[in-house]
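1. Coordinates only, no sequence provided:
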C-alpha cells in the first residue's frame, strides 16, 4: 500500500489554512504524507531538491500568496521539463473567473474554493481523497 501513497505538497501561506488541511486530513483518516511550503518559491525548491519523493506527487495550491502567487508558480512549474507533468489542484478563496480560466489553461486537475466552515472543508478534503484514490496518478 505504501507504493500507492500519494505525496501531497500543500502550498499555502496562511497558517490557519494549513492547520485546517492537517486537521481535515486527520478527521478523514487521510494518511498520505503532507509536505507544506509557505509559498511558490519554497515549493519549487522542495520539488526540485528531492525533499518530496518524485513519484506520485500532488500539489494543493493556494493562489493568493505574496512574492510568487499561485498563477506565477504554475507558469514556472509548467515551463520546467522536470516538473511540468506534476498534478496540481487549486485550493483557494479566489472565485475570480480570470484566475479560474488561467489556472485551467495551465493544466490544473481541479479548482476548489475553500469552504467557509470546517465541516464543509472536511467534506471537500474527503472528496479530494476519493478523487486521488480513483485516478491513476504517475
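-> Nice, I can see it. Only a predicted model underlies this, so the values are computations on that prediction, with no experimental measurement involved.

2. C-alpha only now, for contacts and for neighbours.
-> OK.

3. list the helices and strands the longest helix seen in the chain packs on?
-> Determined from DSSP state H, the single longest helix within the chain is helix 118-134. Packed against helix 118-134 by the contact rule (3 or more CA pairs under 8 Å, 6 or more residues apart in numbering; DSSP states H and E) you find helix 15-27.

4. let's bring in a second model and compare:
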C-alpha cells in the first residue's frame, strides 16, 4: 500500500481528521484523501481534481445527509478505469435499503462506523491487515 491513495467520502471533516490520526498512529503506508460528497469524490476520480494514482480503496458513508453514495458506487462500477476500486461502506446508520443496494453493487464490506479513538485504531488496523494481504489490479 506504499504510495497508494485511499479516498474517504464523508460529509464530516472531523471524522476524516480522526481517521488520518489513526492512519498515522498505526503507520499505514498510504495517503488518505478526503471528499466531502459524491460530486467532489467523482471529480477526484474522473474530473479536474483527478488523483494519481487512482485510489485502490474507498471508504464511503452512503447514509450521510447530502451524499449520494449509492449513485457514486454505481458510477464507479460502470467505469472501466474505476470498477476495480475496493469499496467499503462505513456508516453508523442502519438503512437496510441502502445496505442491500450497496451489496448489490459488489462492495467489499458494509461496516459500522467507529468514532472513539480506540475503536478507530482497531478498525483501521484490521482493514490495514486485510489491505496488505490481498493483491490489487494494476
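-> Nice, thanks for sending it over. As the structure is a prediction and not an experimental result, all values here were calculated from the model.

5. can you pull the buried residues of the longest helix of structure 1?
-> Judged by neighbour count using 16 or more other CA atoms under 10 Å, the buried positions of helix 118-134 of structure 1 are 121, 122, 124, 125, 126, 129.

6. Quick one: the helices in structure 1, in order.
-> For structure 1, the helices defined by DSSP H occupy 15-27, 40-49, 70-79, 97-105, 118-134.

7. Can you say which of those is nearest to residue 9 of structure 1?
-> Taking CA to CA, helix 40-49 is the member of the helices of structure 1 nearest to residue 9 of structure 1, at 7.7 Å.

8. ok, residues contacting the closest one?
-> Here helix 40-49 of structure 1 makes contact (CA atoms under 8 Å, 6 or more residues apart in numbering) with 9, 11, 36-37, 52, 54, 65, 68-70, 72-73, 77, 83.

9. One more pass at 7 Å, please.
-> Residues outside helix 40-49 of structure 1 that contact it (CA atoms under 7 Å, 6 or more residues apart in numbering): 11, 37, 52, 68, 69, 70, 73.

10. Nearest spatial neighbour of the fourth one, chain-adjacent residues omitted?
-> Pointing back at residue 68 of structure 1 there. Spatial nearest neighbour of residue 68 of structure 1, chain neighbours left out: residue 40 (5.5 Å); criterion: CA to CA, 6 or more residues apart in numbering.
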